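> Dropping the sequence and predicted coords here.
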Amino acid sequence: MDTTRHGGAEQGVGDAARRLTESTANLVRQDVDRVREAVEALADRTGVSVPGGREERGNRISGLGPLLGLAAGLGVGLGRGIGVLTGVAGGPPTRTGACVAAVSAAAAALAASDGPMAALGISDPKEWEPADWAADIVPHRAYGAATAVLHGLRRSCR
């Protein structure tokens, strides 16, 4: 067995995994920084101060960030639910309907999370790299798919 050839392949896979891990960690750090900036900008613009000492305030800002994402997701889900109840959104539970529901929910979630960041001047999606878009689109597509599945389950239980 030629260990040189296999060692080179292992080295290549190891390097690729390391680069992927480093780039993913960098994207997560950037996202956390953007969310902190959003919380601080919203607090400044609304005239609400986040209380506490330096460390305590930082922890509170870090905790409020995920709540903004949760609020965006709940808002999109609520909007979709109201649309279904009023007949504006929805339709027969077909594959096409599920795909449209998934894409529309994902697009709404993207707009609900990225729109305020752009409006606050924290992030400009026009300047994003493909890796930034991929890191942003994947979780929103998962959200859209879950929304469509739940909508389909609700319709099939009638």
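Ah, there it is. Numbering: from 1, shown residues only.
> from here on, contacts and neighbour counts on C-alpha atoms
Noted.
> Sketch out the strands for the protein, chain order is fine.
Applying DSSP state E to the chain gives no strands.
> Go ahead and confirm Ala135 touches Asn26.
No - checked against Cα atoms under 8 Å, the pair Ala135 and Asn26 is beyond contact range at 10.9 Å.
> any idea how far Val39 lies from Glu127?
22 Å (Cα to Cα, to the nearest Å).
> Between those two, tell me which one has more neighbours.
Using other Cα atoms under 10 Å, the more surrounded residue of Val39 and Glu127 is Val39, with 21 against 8.
> and that one, how far is that from Val100?
Taking Cα to Cα as the measure, Val39 falls 32 Å from Val100.
> and here's the other structure:
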Amino acid sequence: MRGLIAGAAGTSALNVVTYLDMAIRARAASSTPQQAVEKMAGLADVDLGEGERADNRKEALGSLLGYATGAGAALCYGLAAARCRPSWPVGVLALTALAMVGSNAPLAMLGTTDPRSWSATDWISDAVPHLAYGVTAYAAYRLTTGDHYGGR
């Protein structure tokens, strides 16, 4: 349960930072999650419909994949943290890395993105929201354990 709460908090922070970036730089949302949903639907032979209905499903399912990634990263962290109780820098970096790998590795495997071709701006645009996820998920996890100071 702690991992789910931490994942929800972290995912909310990631979304806020992403939307702030979009507003500040007047950039469009990434279409990569929708492309991933389209590829997965094709691999699973699932019909998403046609036209606007298909586009709406891809957008919704892409967003849900992001929430699932956030929950999954924090659940994995929670399982490990129950044994070793990492300090805040280690915990934040672990959660940040889990979220980045959890979101980017499947997208790269599906061929919807290639991090090797990203510019420095692309990496920053990806890393900063994931760092916000890591900080917030770590804080939420620690608050749910009653350890407000981060331990060791």
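Arrived safely, thanks for sending. Computed from a predicted model, the values in this text were never measured in an experiment.
> any idea which helix is longest in the first structure?
Longest helix in the first structure, counting residues (DSSP state H): helix 3-46.
> any idea how far that helix is from the chain center?
The chain centroid and the centroid of helix 3-46 of the first structure are separated by 15 Å under Cα atoms, centre = their mean, to the nearest Å.
> Ok, stretch 41-56 of the second structure next?
Per Cα atoms, centre = their mean, the centroid offset for stretch 41-56 of the second structure relative to its chain is 23 Å.
> So which residues make contact with that stretch?
Applying Cα atoms under 8 Å, 6 or more residues apart in numbering, the contact partners of stretch 41-56 of the second structure are 34, 57-58.
> now stretch 96-112 of the first structure
72-73, 76-77, 80, 90-91, 136-137, 140-149, 152.
> Any of these buried? List them.
The neighbour-count test (16 or more other Cα atoms under 10 Å) applied to the contacts of stretch 96-112 of the first structure identifies 72-73, 76-77, 80, 90, 136-137, 140-141, 143-149, 152 as buried.
> Please name the residues that touch the counterpart of Leu150 of the first structure in the second structure.
Counting by TM-score structural alignment, Leu150 of the first structure corresponds to Ala140 in the second structure. Residues in contact with Ala140 of the second structure, defined by Cα under 8 Å, 6+ apart, are 5-6, 9-10.
> what about Pro130 of the first structure, neighbour count?
9.
> what does it align to in the second structure?
Aligned counterpart of Pro130 of the first structure in the second structure: Ala120 (TM-score structural alignment).
> Next one: that match from Asp45 of the second structure, what distance?
Taken as Cα to Cα, the span from Ala120 of the second structure to Asp45 of the second structure is 36 Å.
> same question, Leu79 of the second structure
Distance from Leu79 of the second structure to Asp45 of the second structure, by Cα to Cα: 34 Å.
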